[in-house]
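Asks: Predicted model, plus sequence, below.
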Amino acid sequence: MLNINDIKKPIAAEIDVFEEKFKASMQSSVPLLDRITHYIVKRKGKQIRPMFVFFSASICGGITEASHRGAALVELLHTATLVHDDVVDNSYQRRGFFSINALWKNKIAVLVGDYLLSKGLLLSINNNDFNLLKIVSEAVRQMSEGELLQVEKVRRLDISEDVYYEVIRQKTASLIASCCACGAASAGADDDTIEKMRLFGEKIGIAFQIKDDMFDFGTDDVGKPLGIDIKEKKVTLPLIYALNNTTATEKKRIIGLVKNHNDDPEKISQIISFVKNTGGLQYAETQMRHYQQDAFLILDTFPEGEARTGLEELVRYTTERNK
């Protein structure tokens, strides 16, 4: 398994500079806001999104000041959506830490999300980065639509593969696509190259989400509780395939379990066994590899070098991870 710090080495200095700039981009004259944004910065993850921005900029001409602003814009708007999501989902933890709404309640969490959103908008407007703002704003629009599409379809449970792919393309893939497009745009790439990098990111985002959905039916040591999607009545690719490749009677029984017994550990175990025994995980793995390969084919159109190698390794890390 690739180590994220080894992948990061070629752009480690850029990531360090980014972290300082990102921290500065959230500063406020309100002490409460500063305490909360300091808490957010402290809980930073692996910096996957900034890495996609910087490697994409590198492969398209080179990292610039605009690349740093693009990475900060993505992180600000993404963080804002996460803060709001935790309020909507009544979630009190994120990545093992208390969420903003758990510590400071919903009203403050919503206002903090709004503040981060405004800081991202101003960062772009004040530097005339309208092309970057357009790319990321489009991603946020798609993320919102994807979330609402999922909410609508969850009520039915019996969704098609096409609907599933549309949901994850909008909800997850659009953000990684915006990272890659921002990187290319910040390096001065032409429209065709920007679109090529956006499509590359979209393929990775879809593969990433399929892999994440597989964890729900696998081991429970991946940082994501086993069966959490089932409890939330989310119908993901492994379950969709299994339901489409069984008898009508069994399909009706499993849908009934998801609808009516989704918080019963024994019933969840039955659903997981059904998915595994019907080939749902193998099918999802095949589809994930298909999107991964599509991304590699796009990368193959770029010259070999450190940036391309970095992106290839980052693709493998995000799609072949065990957690």
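Replies: Received, thanks.

Asks: rest of the way, CA atoms for contacts and neighbours
Replies: Noted.

Asks: so where do the helices sit in the stretch 1-150 of the chain?
Replies: 4-8, 12-25, 31-42, 48-59, 65-88, 100-126, 130-154 (DSSP state H, counting those that start in this stretch).

Asks: Tell me which helix or strand comes right after the last one.
Replies: Tracing the chain past helix 130-154, the next element assigned as helix or strand by DSSP states H and E is helix 161-168.

Asks: Run through who's touching that following helix.
Replies: 146, 147, 149, 150, 205, 206, 209, 235, 236, 237, 240, 241 (CA atoms under 8 Å, 6 or more residues apart in numbering).

Asks: quick check, nearest of those to residue 35?
Replies: Nearest to residue 35 out of the contacts of helix 161-168 is residue 147 (CA to CA; 29.6 Å).

Asks: residues in contact with the closest one?
Replies: If you count contacts by CA under 8 Å, 6+ apart, then residue 147 has 167, 170, 171 around it.

Asks: take a look at this one as well, against the first:
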Amino acid sequence: MSLDTPVAKPHDRLAATLDADLAEVNALIRARMASKHAPRIPEVTAHLVDAGGKRLRPMLTLAAARMCGYGGPYHVHLAATVEFIHTATLLHDDVVDESAQRRGRPTANLLWDNKSSVLVGDYLFARAFQLMTETGNLRVLNILSDAAATIAEGEVLQLTAAQNLATTEAIYLQVVRGKTAALFSAATEVGGVIAGADDAQVQALFDYGDALGIAFQIVDDLLDYQGDAKATGKNVGDDFRERKLTLPVIKAVAMADAEERAFWSRTIEKGDQRDGDLDHALDLLHRHGTLDATRTEALTWAEKAKAAILTLPESDLRDMLADLSDYVVARIN
């Protein structure tokens, strides 16, 4: 699948199918991000919400609920909850990472300040919890509150693991499951739960979201070393410059000789980066084939996502979600 194909992308087909629900989600997001006393809250939130994000995570909730036959109103609340949690984590992440660009635009912390980004992120987390409690479904509350805790745990784990050459692929996967996949899996799982789906269907939805989120993050990490800056909104090598040990580098470190390991130690662990280091890092990744190996892992997780969703009853929405797993990794084809 090519992203240049004239055939509608799975994401676009999902958006068209869920158009009425998405309109309600967007209206609810705008209503709940308002603040009578602190106008900076909607200013900061709108900057990120309106930045061209695909609403992928809330669409997963809407699709899962509809696919399981839900006819009530609360899938909209849950989709907005998921988007608020996601937006809050982005605001916090950009402060932690000292980022200057998000989705091709200046970050909120650059346009305003770190304090505003952190506090508005906190506000959105609070709004998210208000929304999820309005469903009156304790299981949904458990799933989303657990996801919020797991996301924070994953981010903290990354602080200690990202610049440590002893970080293994297993630890990397734990970080990814925390900071990215936890919200994907929660988004799909709560859609099934609010619809009253049976345990097997809810588990399939969880497994789909988990695998899709892992594939999504692995692709993001791969694109950092071989992506198009105009398409990704990130500069090639940002993770290297920020000294983040992601899967391509973890694989290269595992195969490094003494000289190569000394290079990774200097640039990643010690932060002593010089002119030409990024080019040398890319040369090592190509020399050891770790970019191709990382791509293979992303494709494997995408296939796991597709296999999980195909256990559910046949429907157009199910097929779109299956196609979405291909779309996520099509960015690296």
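Replies: Arrived safely, thanks for sending. Keep in mind it's a predicted model, so treat the numbers as computed, not measured.

Asks: re the thing from before, from the contacts of residue 147 of structure 1, which would you call buried?
Replies: Neighbour counting over these (16 or more other CA atoms under 10 Å) leaves 167, 170, 171 as the buried ones.

Asks: number of nearby residues for the alignment partner in structure 1 of residue 170 of structure 2?
Replies: Under the alignment by TM-score structural alignment, residue 170 of structure 2 pairs with residue 162 in structure 1. When neighbours are counted by other CA atoms under 10 Å, residue 162 of structure 1 registers 8.

Asks: before we move on, what about residue 126 of structure 1?
Replies: Using other CA under 10 Å, residue 126 of structure 1 has 9 neighbouring residues.

Asks: any idea how far residue 133 of structure 1 is from it?
Replies: 11 Å (CA to CA, to the nearest Å).

Asks: just residue 166 of structure 1 next, same as before
Replies: As judged by CA to CA, residue 166 of structure 1 and residue 133 of structure 1 stand 23 Å apart.

Asks: More neighbours: these two, which one.
Replies: residue 133 (22 against 15).

Asks: What's the more buried one aligned with over in structure 2?
Replies: That one, residue 133 of structure 1, aligns with residue 141 by TM-score structural alignment.

Asks: Equivalent analysis for residue 208 of structure 1, please.
Replies: In structure 2, residue 208 of structure 1 lands on residue 216 (TM-score structural alignment).

Asks: mind checking what residue 312 of structure 2 lines up with in structure 1?
Replies: For residue 312 of structure 2, the aligned position in structure 1 is occupied by residue 302, per TM-score structural alignment.

Asks: you'd agree its match is in a strand?
Replies: No: according to DSSP: H, G, I helix; E, B strand; the rest coil, residue 302 of structure 1 belongs to no strand; its state is coil.

Asks: contacting residues for it?
Replies: 59, 308.

Asks: can you rerun that using 10 Å?
Replies: 59, 60, 193, 308 (CA atoms under 10 Å, 6 or more residues apart in numbering).

Asks: on that earlier part again, how near is the closest residue in space to the match of residue 133 of structure 1 that isn't next to it in sequence to residue 64 of structure 2?
Replies: Sequence neighbours aside, residue 132 is the residue nearest to residue 141 of structure 2 in space, at 6.1 Å (criterion: CA to CA, 6 or more residues apart in numbering). Per CA to CA, residue 132 of structure 2 is found 16 Å from residue 64 of structure 2.

Asks: From the contacts of residue 147 of structure 1, pick the one nearest residue 198 of structure 1.
Replies: residue 170 (12.9 Å).

Asks: Any idea how many residues pack against the aligned partner of residue 27 of structure 1 in structure 2?
Replies: Alignment note: residue 27 of structure 1 maps to residue 34 in structure 2; criterion TM-score structural alignment. Other residues lying near residue 34 of structure 2 total 16 when counted by other CA under 10 Å.

Asks: rewinding a little: between the helices of the stretch 1-150 of structure 1, which gets nearest to residue 262 of structure 1?
Replies: Checked against CA to CA, the stretch from the helices of the stretch 1-150 of structure 1 lying closest is helix 130-154, at 13.0 Å.

Asks: Would you mind listing the buried residues in that closest one?
Replies: For helix 130-154 of structure 1, by 16+ other CA under 10 Å, it's 132-133, 135-137, 139-140, 142-143, 146-147, 149-150, 153-154.

Asks: how much does it stray from structure 2?
Replies: Helix 130-154 of structure 1, aligned to structure 2 and superposed, deviates on average by 1.5 Å (mean CA distance after the TM-score superposition for structure 1).

Asks: quick check: angle from that helix to helix 65-88?
Replies: If you take axes from the mean of the first three to the mean of the last three CA atoms, to 10 degrees, helix 130-154 of structure 1 sits at 20 degrees to helix 65-88.

Asks: tilt between helix 130-154 of structure 1 and helix 100-126?
Replies: Using the same axes, to 10 degrees: helix 130-154 of structure 1 against helix 100-126 is 140 degrees.

Asks: Off-centre distance for helix 130-154 of structure 1?
Replies: 12 Å (CA atoms, centre = their mean, to the nearest Å).

Asks: for the residue opposite residue 288 of structure 2 in structure 1 once aligned, what are its contacts?
Replies: Aligned against structure 1 by TM-score structural alignment, residue 288 of structure 2 finds its counterpart in residue 278. By CA under 10 Å, 6+ apart, the contact set of residue 278 of structure 1 is 238, 239, 241, 242, 243, 244, 245, 246, 272.

Asks: Also residue 286 of structure 1?
Replies: residue 292.

Asks: Repeat that for residue 265 of structure 1.
Replies: Residue 265 of structure 1 neighbours (CA under 10 Å, 6+ apart): 226, 227, 231, 271.

Asks: Next: residue 259 of structure 1.
Replies: Here residue 259 of structure 1 is in contact with 154, 155, 156, 157, 230, 231, 232, 233, 253 (CA under 10 Å, 6+ apart).

Asks: mind running it again at 6 Å?
Replies: Listed by CA atoms under 6 Å, 6 or more residues apart in numbering, the contact set of residue 259 of structure 1 is empty.

Asks: Would you mind naming the helix or strand containing the alignment partner in structure 2 of residue 239 of structure 1?
Replies: The equivalent of residue 239 of structure 1 in structure 2 is residue 249 (alignment by TM-score structural alignment). Using DSSP H and E, residue 249 of structure 2 falls within helix 247-254.

Asks: And the furthest pair within the contacts of helix 161-168 of structure 1?
Replies: Farthest pair in the contacts of helix 161-168 of structure 1, by CA to CA: 147 and 241, 21.4 Å.
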